[in-house]
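Q: Predicted model, plus sequence, below.
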Amino acid sequence: MTGPVLAVDQGTSGTKALMICPERGVIGTGFAEVRPRHLPGGLVEVDPAELYDSVIEAGSRALAEAGEPVTALGLANQGETVLAWDPTTGRPLTDALVWQDRRAESVCAELSAHADELRDLTGLPLDPYFAAPKMAWIRRHLTREGVVTTSDAWLVHRLTGAFVTDAATAGRTQLLDLDRAQWSARALDLYGLADEQLPEVVDNAQQVGVTREFGAEIPLTGLAVDQQAALLAQRITTPGGAKCTYGTGAFLLAHTGSEPRRGDAGLVSCVAWRLGGRTSYCLDGQVYTAASAVRWLTDLGVIGGAADLDAVGSAVPDSGGVTFVPALAGLAAPWWRGDLRGSLTGLGLDTGPGHLVRALCEGLAAQVVELAEAAATDLGSPLDALRVDGGLTRSTLLMQTQADLLQRPVEVSALPDATALGAGVLARLGSEPDLAVADALPDWKPAAVYEPRVPAGEAAERLAGFRRAVATLLDGAAG
């Protein structure tokens, strides 16, 4: 048995690091905050140095708390956050455009005639959420110098000198041929990126280099995009299961096996991971604003923070007729209307903070139901249950609302940091090539299971109200 691994999850609002021992579990933790800038017009950017510094700070804290040697490093990343940088010096040439950033809508509009071709080729709809439109925008408006990549390639280069990205992260660009899990010459040509120097696409578990940034030499042996890392940690490694992570956004992933499944229900088809040269695939659905919508309510002074959701929401029996479509950064799957903004309807003089909190929980849960139903449609059978993780799963009100509207059990993971744990699993697999995947996974058991408490008819009625509010938004945009 090898020693502990350091698992780092570089996220949108912070970086979490865990020191994970195969026998004793988590023996050290570290966290460093990241502060993206939200600018007018749907722009979201962050200083790349802040991303890198957060990795070093969080990792160093976890190592110091554990006080033991580490055998390998695993790194999870945000997925669709991009920047240009100098491959000789590692110096950033632009700020990082965060996955929520919408400035590349103009690029997508120009490519609208090729939307179906790109979706068939890459599994992804034409949307500025993904990396390729942002990469093309940077090339047109900011700089032609250096390389332009997702943030993971830059972080790995800074850590080790290697120029690589993992297959799952590459699958979030709209530049990867989904069937072959290789860069697509056609997609690159459509985006005007044919002459770009791109990182090598590698397996999610293999040694890509060695870092000395934490002191002693540590092999970097695990790489993943955040949501796929969480899917692995939740032990969803075969078709039929799904998980939803409630972070800055909410992300539902369903495993589809060794073949990509291109459905027509509005979900994304992408690489789950590639291990030993064998690719597994998943369906992916997104809610752009989850914890960020809670933060919005907090900034307005309605609540003091996410910890207040239950206390404030439980002060009233229902939403009081208020309906909240929390599309504060646009509507993602299954509608793919990032140009839309949220709506808050049914307000009255008697509307209080509790009604707004309940309406927010209902709106988030209803969007996740849409994703779960789309996954069931594409898979051809309903999901048995939903495994969930992420900070907002601490809210009893949100989780019970989720179970009520989904009409399925919601199993809250006992693993509070599933993404980091998934990165740790990949680090172990990369450092021990003979280890079976099942033997590297953490034991899974729910910390809580929420069963539906309302009849199916009431759930359907509440969902219908949410869908009417979404239809109003869509009709208004069409008008």
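A: That came through fine.

Q: Every contact and neighbour count from this point should use C-alpha atoms.
A: Will do.

Q: what's the longest helix in this protein?
A: Under DSSP state H, the helix in the chain containing the largest number of residues is helix 353-379.

Q: residues touching the closest residue to residue 446 other than its chain neighbours, list them.
A: Once flanking residues are discounted, residue 446 sits nearest to residue 413: 4.7 Å by Cα to Cα, 6 or more residues apart in numbering. Residue 413 sits next to 234, 387-389, 444-448 when contact means Cα atoms under 8 Å, 6 or more residues apart in numbering.

Q: what about the helix or strand that the longest helix of the chain is followed by, distance to the chain center?
A: Per DSSP states H and E, the first helix or strand lying C-terminal to helix 353-379 is strand 386-389. Per Cα atoms, centre = their mean, to the nearest Å, the displacement of strand 386-389 from the mean C-alpha position of its chain is 14 Å.

Q: Below is an additional structure, to be compared with the one above:
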Amino acid sequence: MAKYILAIDQGTTSSRAIVFDAAGLPVATAQKEFAQHYPADGWVEHDAEEIWRDVQSLMREAVAKAGLRGSDIAGIGITNQRETTVVWERDGGRPIHRAIVWQDRRTADICRQKIADGVGSLVQKKTGLLIDSYFSATKIAWLLDHVPGARARAEKGELCFGTIDSFLLFRLTGGPGKTGIHATDATNASRTMLFDITRQDWDEVLLKIFDVPPAMLPRVLDCSGEFGIASADILGHAIPVTGIAGDQQAAVFGQACFQPGMVKSTYGTGCFALVNIGPQPVLSTHRLLTTVAYRLNGKPTYALEGSIFVAGAAVKWLRDGLKIVGGAAETATLAAGVPENHGVYLVPAFVGLGAPYWDPDARGALIGLTLDTGRAHIARAALEAVAYQTRDLTAAMKADGAEKPTAIRVDGGMVANDWLCQFLADMLDVAVERPKVIETTALGAAYLAGLAVGLYAGLDAVAYGWHCERRFEPRMNAETRARLYAGWQKAVRRVLTRD
């Protein structure tokens, strides 16, 4: 019996393929960054064909590094950057335009108009989301209205919409003379602004509000189960795709946050904190999102989510934009090299601000500079901003009725930074737990795929496999914590364009 899972982790700046063994431990990894396209201010695009080419080569590379063959892989799990929107031809799978990325703000005016039309409460009641260009619905409409002939073709059923997971599934299961499987899972569907999270189905009223033809929508399935069979052309063996979840929900699964009240926070390009709220959706009154955490055997579990658009992307900006660090690891050394932040704050609103502000027109600011400010202060400010934004989210969760957690489980590439983890614990005044496997997004996809093929007996078996690598306890005094956070709040007010 094949005892390995191949996880595809398709992120915002890079794609990865990771082979996991039956114990949930990574055996081999292959990763590649891909091009970011910025055709206008606030616009962000990806070449979906480039992503597809990379994913195929990375799958082969990871399996080869592991010393395995395709026949050793029991199932494929997919996790993906959410909300990023692809429209492609049903016949052949060719995208009609570059993918519009979740960070993209080109439809902000459309969203403002929808809010002015008074449909915001209806949309939130059905979807758990606040109307924003972050989500897929207005991106789909933009593509149909700006690519010649696209709307007519979509209404005829000639075009497919999907988030990246759906596009990859279509291409994995297609091939010469064979149309791919057009499906997605409930977590990705819940991020489109078109999906009723209570009824667990596409909603006709929402489709009309956002002018999206139903013929182009994928079928919505559970997160764990057989989605289709990946072509033998890729790994020399036909392998079932048995798990799909959006990246943040996959991290919930990889962190084994299966009990209500458990919180995970992922630090990648952005930062996303989710608290499990159980089998009933509860709408936020403090500008958080209600989303599907996972769906198994037709039964959804829900979460409250706070979404921060820029976390690791700010460190990337220090490296590639300002060129003041050579790599992400250098920020920890720089931050530790200065005794305090010197009053310097970075508000990384490069593509607007997410929760709890939801201000698409806000722009970044570096505040508090003096002649004594050096690159260490700026690097520290970038890391501190991640913790301040996380506190914004946990404060909103508390205001929505969530109990203060005994610990927050963190993951993502940024949490390899010990300085950041300690500052998080200090600013949140709660223990921060870093797991043995910090790439829990890919691990969650692997767990979902493994459940479907019998590698794991159930959620208890997954939870048993979670191990804490290091626990960071808060050690900052309350006065310092309050002073630093007050400075952050003052800095944020400087960039907000709405109340």
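A: Structure received. None of the values given here were measured: they were computed from a predicted structure.

Q: Give me the buried subset of the contacts of residue 413 of structure 1.
A: Burial by neighbour count, 16 or more other Cα atoms under 10 Å: within these this picks out 234, 387-389.

Q: In contact with the equivalent of residue 127 of structure 2 over in structure 1, which residues?
A: Matched by TM-score structural alignment, residue 127 of structure 2 corresponds to residue 122 in structure 1. Listed by Cα under 8 Å, 6+ apart, the contact partners of residue 122 of structure 1 are 171, 174-178, 269-270.

Q: mean per-residue distance, the longest helix of structure 1 to structure 2?
A: Helix 353-379 of structure 1 differs from its equivalent in structure 2 by a mean of 1.3 Å after superposition (mean Cα distance after the TM-score superposition for structure 1).

Q: what about that helix, distance to the chain center?
A: Put simply, helix 353-379 of structure 1 sits 17 Å off its chain's centre (Cα atoms, centre = their mean).

Q: Looking at structure 1, name the residue that lies furthest from the middle.
A: Going by Cα atoms, centre = their mean, the residue of structure 1 most distant from its centre is residue 349, 37.6 Å out.

Q: Could you find the counterpart of it in structure 2?
A: Superposed on structure 2 with TM-score structural alignment, residue 349 of structure 1 falls opposite residue 371.

Q: Could you look up the SS state of its match?
A: coil (DSSP: H, G, I helix; E, B strand; the rest coil).

Q: isn't residue 218 of structure 2 right up against residue 180?
A: No: at 11.4 Å, residue 218 of structure 2 does not count as touching residue 180 under the criterion of Cα atoms under 8 Å.

Q: between those two, who's got more neighbours?
A: Neighbours per residue, other Cα atoms under 10 Å: of residue 218 of structure 2 and residue 180, the larger number sits with residue 180, 25 against 20.

Q: Could you look up the SS state of the more buried one?
A: Under three-state DSSP, residue 180 of structure 2 comes out as coil.

Q: what residues does stretch 51-63 of structure 2 touch?
A: Applying Cα under 8 Å, 6+ apart, the contact partners of stretch 51-63 of structure 2 are 6, 8, 10, 15-19, 28-32, 34, 69-70, 168, 171, 234-235.

Q: That one against structure 1, how far on average?
A: Mean deviation of stretch 51-63 of structure 2 relative to structure 1 after superposition (mean Cα distance after the TM-score superposition for structure 1): 1.3 Å.

Q: Could you pull out the strands in the stretch 301-450 of structure 1 for me?
A: Secondary structure of the stretch 301-450 of structure 1 (DSSP state E, counting those that start in this stretch): strands at 323-325, 343-345, 386-389, 410-413, 446-450.

Q: possible to save those as JSON lines with distance to residue 456 of structure 1?
A: Below are the strands of the stretch 301-450 of structure 1 laid out as JSON lines (distance: least, Cα to Cα, whole Å):
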{"stretch": "strand 323-325", "distance to residue 456 of structure 1": "19"}
{"stretch": "strand 343-345", "distance to residue 456 of structure 1": "24"}
{"stretch": "strand 386-389", "distance to residue 456 of structure 1": "17"}
{"stretch": "strand 410-413", "distance to residue 456 of structure 1": "15"}
{"stretch": "strand 446-450", "distance to residue 456 of structure 1": "15"}
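
Q: Which one of those strands lies nearest to residue 228 of structure 1?
A: Judged by Cα to Cα, the one of these that comes nearest to residue 228 of structure 1 is strand 386-389, at 12.7 Å.

Q: Which residue numbers in structure 2 does that closest one align to?
A: Using TM-score structural alignment, strand 386-389 of structure 1 corresponds to residues 408-411 of structure 2.

Q: For the longest helix of structure 1, name the packing helices and strands.
A: Here helix 353-379 of structure 1 touches strand 250-257, strand 278-287, helix 309-313, strand 323-325, helix 396-406, helix 456-478, going by 3 or more Cα pairs under 8 Å, 6 or more residues apart in numbering; DSSP states H and E.

Q: Aligned to residue 217 of structure 2, what sits in structure 1?
A: Per TM-score structural alignment, residue 217 of structure 2 is aligned with residue 198.
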